[in-house]
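>>> with the sequence up front, the predicted model follows.
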Amino acid sequence: MDIKIRKLQPDESNSYRELRLQCLKNYPMHFTSNYLDEQAKEKLFFQTNIEQSNPNNFVIGAFLKNTLVGISGFNRYDRTKIEHKGRIIQAYVNPDYQGQQIGFNLIKSTIDEAFKINDIEQIEIDVITSNTNAEKLYKKIGFTEYGIQKNFMKVNDAYYDHKMMMLFKNQYKT
């Protein structure tokens, strides 16, 4: 399978939207955003950033031919005191393509692109603790845990804990 991984271009914001909504619909317990809330929005968070080619807020995509099958977003903090860091959010691979190292390559590509940004020194990533596959992947890449929020998210009557992880530029192995 010939998967190409690259930053999304302005004309691909609608492809991003479709895949983002798919992940929220398929995995409501893995993301804090709600499918119905997001579907009702004219533009999702990253759509405008993709359309404007924002270097501080971007999405890396995995493509099979011209079909977007995976995404990983980077969001740089915009406050002066914390602009030395950002976070990877909305990482997702279509279930038909999982288990083929696409998620690993997406996250690595996102990190590589983020560390090219002037003054970015650290990257955060969060995971719902029941999402053990994602957590293993993040640890394999080099993220380390720095805290857990109990009962962080509530879906119907079930609570989910939230693990916070960090990767420092000076400890990252490309």
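Sure, I can see it.
>>> drop to CA atoms for contacts and neighbour counts, all remaining ones
Fine.
>>> where along the chain do the strands fall?
Under the criterion DSSP state E, the chain contains strands at 3-7, 57-64, 67-76, 85-93, 122-128, 144-155, 158-168.
>>> can you give the distance of the last one from its chain's centre?
The reference is to strand 158-168. Between the centre of strand 158-168 and the centre of its host chain there is 13 Å, according to C-alpha atoms, centre = their mean, to the nearest Å.
>>> before we move on, what about the fourth one?
Taking C-alpha atoms, centre = their mean, the mean C-alpha location of strand 85-93 is offset from the chain mean by 2 Å.
>>> contact partners of that strand?
When contacts are defined by C-alpha atoms under 8 Å, 6 or more residues apart in numbering, strand 85-93 is touched by residues 20, 23, 31, 69-77, 102-103, 107, 110, 120-126.
>>> which non-adjacent residue is nearest residue 110?
Leaving out its chain neighbours, the residue that sits closest to residue 110 by C-alpha to C-alpha, 6 or more residues apart in numbering is residue 60, at 6.1 Å.
>>> for comparison:
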Amino acid sequence: MTITVGFLVFPDMQLLDLAGPYEIFSALPDCDIHLFWKTREPLACSAGMLFQPTTTLDDGPLVDVLCIPGGVGINPLLLDKEVQAWVQRQASAARFVSSVCTGALLLGAAGLLAGQRATTHWRYHDLLAEFGAIPVRQRVVRDGNLITGGGVTAGMDFGLVLVAALRGQAAAEEIQLALEYAPEPPFQAGRPEDAPKDTLEVVRRRTETLRAERERMIGAWRKLPLNLSDKGNDIICTPLIRELRQDDDAAYRSLWRDALQQHAQYFRIAAGDDVPAGIPTRGAEDSFTLGAFEKNALVGIVSLERDRGVKLRHKVLLFRMFVAPEVADRGVGKSLLQEAVSRVQDIDDLRYIHLTVLERNQRARALYRSLGFVDFALEPEAVRMDADYVGEVQMMRFLRR
């Protein structure tokens, strides 16, 4: 099966950030490589060499592997809504989302690093935390489908790790041998902890201006509104969606509390009920809770839990679905549900997803129907709301028949 790889290229990109992994992917059989930019006009990297984009952000295909190189030119992209919207669209469909060097900063600005382990160039490594990432000092860091490489030359290692993930270790080793990639640097000065003190200080001073500019750009990014959409150009960004972990529990509790206190009319559970307030599915087999993030903030949640009964394990319950009102019109709920369905679709012995929703919650029912859920029962007066009684609709979606 052919694998499609997409590199974002841009003015003042670091040459080796692209050239290293590009060389590795070009040696991989059945691999199509695309170079994306806003136009197909040639552009110069920071070393002056010209590159020819092969497709535009609007016209190119969705890719299996998204790769963002770094360089001086990454700075203006931290505030570029068009580029960030494209990164999010590609990331929502890609098997792997990746970066080399300071390309990780753009992933962060697009909201794709929140709660994720990541790395980048040592000089800017601490800036990852500004995007909610967990900085890890390794040459290549993998967290789920996110793979980030360290500074510049780490692009070669990063490329081999990706090939191994796609085609297996043997395929990566064949490429490594063909390229005779067995680095033996003449000096031990490639990491700040190994370099002579004087050398380290020279490089720090030399990069002070670039460092300050990046800090300024990130400061400006933090002041941007949550919504990356550009209504004038009909750009709608896809939120980062991932499974929630233990360190997300506080954010989950806060959002769920807001749901029950401020939007009680849509839930059968009341704020005072004796039910777990934290992430409800931790440790349960074939069960999970997904979160949607924008600008590192948790803005949507949904849980799926497989029935534990021996005779009932063919079905999975969808529950605790909530999207913050400020992002309710941006497709966050639909993205959450699509990801949830996708994750259980391939579990062989699961037959269907079922849920309950209040009869009067027409907006939620319409969303579920748009993704293939159908009504199969109505319990009248199922929930008491103050002096009123509200019916509850049961819905289901078959995964297979």
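Received it, and whenever you're ready, just let me know what you need. As the structure is a prediction and not an experimental result, all values here were calculated from the model.
>>> export the strands of the first structure to CSV and tack on mean neighbour count and distance to residue 134 of the first structure?
As requested, the strands of the first structure are arranged in CSV below (neighbours: other C-alpha atoms under 10 Å; distance: least, C-alpha to C-alpha, whole Å):
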stretch, mean neighbour count, distance to residue 134 of the first structure
strand 3-7, 18, 19
strand 57-64, 25, 17
strand 67-76, 23, 12
strand 85-93, 23, 9
strand 122-128, 21, 7
strand 144-155, 14, 13
strand 158-168, 18, 11
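>>> pull the contacting residues for the equivalent of the residue nearest to residue 110 of the first structure over in the second structure.
Structural correspondence for residue 60 of the first structure with respect to the second structure (TM-score structural alignment): residue 290. Taking C-alpha under 8 Å, 6+ apart as the criterion, residue 290 of the second structure is in contact with 241-244, 301-303, 336, 340.
>>> at 7 Å what do you get?
By C-alpha atoms under 7 Å, 6 or more residues apart in numbering, the contact list for residue 290 of the second structure reads 241-244, 301-303.
>>> ok, so of those, who is nearest residue 370 of the second structure?
Each of these was scored against residue 370 of the second structure by C-alpha to C-alpha, and residue 302 proved nearest at 16.8 Å.
>>> in this structure that closest one contacts residue 289, no?
Yes. Judged on C-alpha atoms under 7 Å, residue 302 of the second structure makes contact with residue 289 at a distance of 5.7 Å.
>>> picking that back up, the strands of the first structure into JSON lines, with extra columns for distance to residue 115 of the first structure?
Putting the strands of the first structure into JSON lines (distance: least, C-alpha to C-alpha, whole Å) gives the following:
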{"stretch": "strand 3-7", "distance to residue 115 of the first structure": "14"}
{"stretch": "strand 57-64", "distance to residue 115 of the first structure": "13"}
{"stretch": "strand 67-76", "distance to residue 115 of the first structure": "11"}
{"stretch": "strand 85-93", "distance to residue 115 of the first structure": "9"}
{"stretch": "strand 122-128", "distance to residue 115 of the first structure": "8"}
{"stretch": "strand 144-155", "distance to residue 115 of the first structure": "17"}
{"stretch": "strand 158-168", "distance to residue 115 of the first structure": "10"}
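>>> residue 160 of the second structure: which element?
Secondary structure here is read from DSSP states H and E; on that basis residue 160 of the second structure sits in helix 154-167.
>>> which parts of that helix are buried?
154-163, 166 (16 or more other C-alpha atoms under 10 Å).
>>> which part of the first structure lines up with it?
Alignment of helix 154-167 of the second structure against the first structure: no match, by TM-score structural alignment.
>>> tell me the contacts of the aligned partner of residue 168 of the first structure in the second structure?
In the second structure, the residue matched to residue 168 of the first structure (TM-score structural alignment) is residue 398. When contacts are counted by C-alpha under 7 Å, 6+ apart, residue 398 of the second structure touches 351-353.
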